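In: My questions concern the predicted model and sequence given below.
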Amino acid sequence: MDFWITGEGVTQAASLASYTAIHFPRQLSRVRLKRIPFWGKGILQQGGAIQDKPRGPGHYWVEIDHNDPNTKESYGWYPAADITGMESKKDQLSAMWDVEGCINGDSKARRAADKKSQENKKKYELLAGRGIGHQPYPYDPNHGNPDARSVQPLYLGLTDQRAETAVIDEIRAFAAAYKDQSGGRWSYRLDSFGENNCHTFIWRLLHDCQLIDLELLNADIDPHFDKLRGLVLKEAAKGAVFGGPGVIVATTTSTARRLIKPDYVDQLVAHTTMTRDELKRRNWL
């Protein structure tokens, strides 16, 4: 049965809006998911290099708009160590495998690295943002970065009538609790499900806060998404350089990439597919 707001004084537009709020996916106006992938699809092919001008290992984060360019609020998950500043390549690779993590890169090591090279740092090359408890809001060091390759609005699913302010409060609560819930570690493990980094932070946020990213399965944006679709990356990233010349991230199609998927992965895929199908059916996409 369809439920409409009707009655004396209720316009047709208001009635239609009430139906839409219940039966259609609703786009959030203040929340944006942003991505700077480390590499693009077809890395071994022409035009598929890491980035035209490599600036780092890439990043995913979520931003909340306050309609004020001077007010920043955003959340992402980082290694607490200044990995690229380590002199030993062995230490760099070891840290990539497992190191302490922190919200928004707000650690003593990353702040110190920023301070040490403050004169040479550009606005979006800072290592440390500000973490939980910062006033007025925490913010990711990449907040507003124009190099974001993908900027996506997030959606609420069918029948989800939460107010956007309530959703934003849930995002804040998720970020505040993430260090404890995740064990406080950051890791990159050749795209296996056993890792815990900015990708998995965002995927857990989408799941726990019941949000939908329509581009979640688009491997043209970032080949990490092939993992969510149950696919193993077929192209070895043997040409990918991390942290400067001499450090090669050699990845192979191996069992390490095919660890058992967490339950949240299938739920994210299902919600994304269902929402895209519904929007296409209504010619909203």
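Out: Cool, got the structure.

In: use CA for all of it now, contacts and neighbours both
Out: Noted.

In: Spatially central, which residue of this structure would that be?
Out: Per CA atoms, centre = their mean, the C-alpha nearest to the average position across the chain is that of residue 60, at 3.5 Å.

In: also this one, for the comparison:
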Amino acid sequence: MNNWENFSTTVTGTTVPYNPNDQSHAITSVQAGFKKLEWLRICRIPLSLFSSEGAFPGHYWIEIINSDENNIDAHIQKARSANQTEKEIIKLGNVQSANGFRESYGWYPINSFAISIRPKLSYINLQLRGQLVYPAVQIKKEGIVNGASDSRIKKDANNYRDHTTDRKAGRNTMNNNLSKYAFDPDQYLRFSEEKINIVSNPYLPPEDNRTKEEIIQQIRNFASTFHSKHSAFWSWNNDGYDEVNCHTFLFLLLGEVGLADPIIANDQDKHFRCYFNDINCFFNLILASKAIEARRKILTNLKNLSLRLVNKN
């Protein structure tokens, strides 16, 4: 028995929120029968140095909207009203509620400093760019889900922090010292929605009868095993085949969990386009490791599933 009775199977879905003058939040028409998951949000701030189409360094993450996310423990609320620091609030313990934090997941470097930079060759699409390799710089550091490292947590400790404020560290486990939910540091941006360039909802295909609870658990499982299953490092290589950053994390999550993405379907994600092209070119040169081969398969499945949203065949 599934629980989709309350979800629309109509052919039109909108990203959230919809502003007709903002093309990053455009209407997307999808094939009938696909189920829009209103309780899941894909959030994208593309990397951009000078354009309003993104920000530096940007970030991608996914949010799960739980019905109790706005519940706040009385002693936490009292401490916030007294403007206590995060360290002081953590000492109170006895966390029972979400405390306003929205469950969410993203991939971060373990800290924002001491990142190693080294020359790197990246394989690119021969037909599109007319050359085999180009020199690039790979930025690489140990990675962690939701930036929940001791060094990042320490940077928040002596400041006032709550679910509405910017922070360096989220939490990567359920029932942590701030919330019953794991959360990405950037979940606070839902209170400044205009700063998120692209917000959309994923879809399930007509034949997929998984329940909401099953999908949520699969997302949690993906996040908790990403470090051991996919990569222990965060890296950036200009959308190169071997990078593993917040973009890669989101793409692999959607592909592995089996969620169709309307942004990918409509070719609106430049990072996915370049990364997928690069990983295919590298694979075609018969140089791919098993890890790259597995990643390519997941991303191919994601693209094919997403294209079904807009293709009639």
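Out: Good, I have the coordinates. These numbers were taken from a predicted model, which means no experiment stands behind them.

In: follow-up on the earlier one: helix, strand or coil for the residue nearest to the centre of structure 1?
Out: Under the three-state scheme (DSSP: H, G, I helix; E, B strand; the rest coil), residue 60 of structure 1 adopts strand.

In: Kindly provide the distance from it to residue 198 of structure 1.
Out: Computed as CA to CA, to the nearest Å, the residue 60 of structure 1 to residue 198 of structure 1 distance reads 5 Å.

In: what residues are shared contacts of those two?
Out: With CA atoms under 8 Å, 6 or more residues apart in numbering applied, the overlap between the contact sets of residue 60 of structure 1 and residue 198 consists of residue 76.

In: In structure 2, what residue corresponds to residue 97 of structure 1?
Out: Counting by TM-score structural alignment, residue 97 of structure 1 lines up with residue 139 in structure 2.

In: Report all helices and strands that the strand or helix carrying that match contacts.
Out: Assessed by DSSP states H and E, residue 139 of structure 2 sits inside strand 133-145. Under the contact definition 3 or more CA pairs under 8 Å, 6 or more residues apart in numbering; DSSP states H and E, strand 133-145 of structure 2 sits against strand 107-109, strand 116-123, helix 212-229, strand 233-236.

In: Burial-wise, tell me which of those comes out on top.
Out: Per-stretch averages of neighbours, counted by mean count of other CA atoms under 10 Å, single out strand 107-109 among those, with a mean of 27.

In: if we can go back for a sec, please report the distance of the match of residue 97 of structure 1 from residue 61 of structure 2.
Out: Remark: distance between residue 139 of structure 2 and residue 61 of structure 2 (CA to CA) = 20 Å.

In: Contacts only, for the closest residue to residue 201 of structure 1 other than its chain neighbours.
Out: Computed as CA to CA, 6 or more residues apart in numbering, the closest residue to residue 201 of structure 1 that is not its neighbour in sequence is residue 77, at 6.3 Å. With contacts defined as CA under 8 Å, 6+ apart, the neighbours of residue 77 of structure 1 are 61, 101, 102, 103, 104, 105, 186, 197, 198, 201.

In: As a check, name the ranges of all helices in the stretch 151-285 of structure 1.
Out: Using DSSP state H, counting those that start in this stretch, the helices of the stretch 151-285 of structure 1 run over 164-182, 198-208, 225-228, 263-281.

In: what would those look like in CSV with distance to residue 121 of structure 1?
Out: What follows is the helices of the stretch 151-285 of structure 1, written out as CSV (distance: least, CA to CA, whole Å):
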stretch, distance to residue 121 of structure 1
helix 164-182, 27
helix 198-208, 22
helix 225-228, 31
helix 263-281, 37
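
In: Which one of the ones you listed lies nearest to residue 53 of structure 1?
Out: Ranking the helices of the stretch 151-285 of structure 1 by distance to residue 53 of structure 1, with CA to CA as the measure, places helix 198-208 first at 20.9 Å.

In: Give me the mean deviation of the closest one from structure 2.
Out: By mean CA distance after the TM-score superposition for structure 1, the fitted helix 198-208 of structure 1 averages 0.7 Å away from its aligned residues in structure 2.

In: which of the residues in that helix are buried?
Out: 198, 199, 200, 201, 202, 203, 204, 205, 206, 207 (16 or more other CA atoms under 10 Å).

In: One more: stretch 154-174 of structure 2?
Out: By neighbour count, and taking 16+ other CA under 10 Å as the criterion, the buried residues in stretch 154-174 of structure 2 are 156-157, 160-164, 167-173.

In: mind listing which of these are in strands?
Out: With strands taken from DSSP state E, there is no overlap with the buried residues of stretch 154-174 of structure 2.

In: What lines up with residue 182 of structure 1 in structure 2?
Out: Using TM-score structural alignment, residue 182 of structure 1 pairs with residue 230 in structure 2.

In: quick one, what contacts that match?
Out: Contacts of residue 230 of structure 2 (CA under 8 Å, 6+ apart): residue 291.

In: How much space separates it from residue 307 of structure 2?
Out: 25 Å.

In: How about residue 231 of structure 2?
Out: According to CA to CA, residue 231 of structure 2 and residue 307 of structure 2 sit 27 Å apart.

In: who's more crowded, those two?
Out: Using other CA atoms under 10 Å as the criterion, residue 231 of structure 2 and residue 307 rank with residue 307 on top: 22 against 18.

In: what sits against that one?
Out: With CA under 8 Å, 6+ apart as the criterion, the residues that contact residue 307 of structure 2 are 264, 265, 266.

In: Apply the buried test to the contacts of residue 77 of structure 1 and list what passes.
Out: By neighbour count, with 16+ other CA under 10 Å, the contacts of residue 77 of structure 1 hold 61, 101, 102, 103, 104, 105, 186, 197, 198, 201 as buried.

In: is it true that the second one touches residue 185?
Out: Yes. Using CA atoms under 8 Å, residue 101 of structure 1 is in contact with residue 185, at 4.6 Å.

In: Residues that sit against both of those two, list them.
Out: Each of 79, 179 lies in contact with both residue 101 of structure 1 and residue 185 under the rule CA under 8 Å, 6+ apart.

In: returning to that earlier point: among the buried residues of helix 198-208 of structure 1, which one sits closest to residue 136 of structure 1?
Out: Sorting the buried residues of helix 198-208 of structure 1 by distance to residue 136 of structure 1 puts residue 205 at the head of the list, at 21.5 Å, by CA to CA.

In: can I assume that closest one is in contact with residue 176?
Out: No. At 11.5 Å, residue 205 of structure 1 does not count as touching residue 176 under the criterion of CA under 8 Å.

In: Distance-wise, check residue 13 of structure 1 relative to residue 137 of structure 1.
Out: If you go by CA to CA, the gap between residue 13 of structure 1 and residue 137 of structure 1 works out to 37 Å.

In: and what of residue 191 of structure 1?
Out: Looking at residue 191 of structure 1 against residue 137 of structure 1, where the rule is CA to CA, the gap reads 31 Å.
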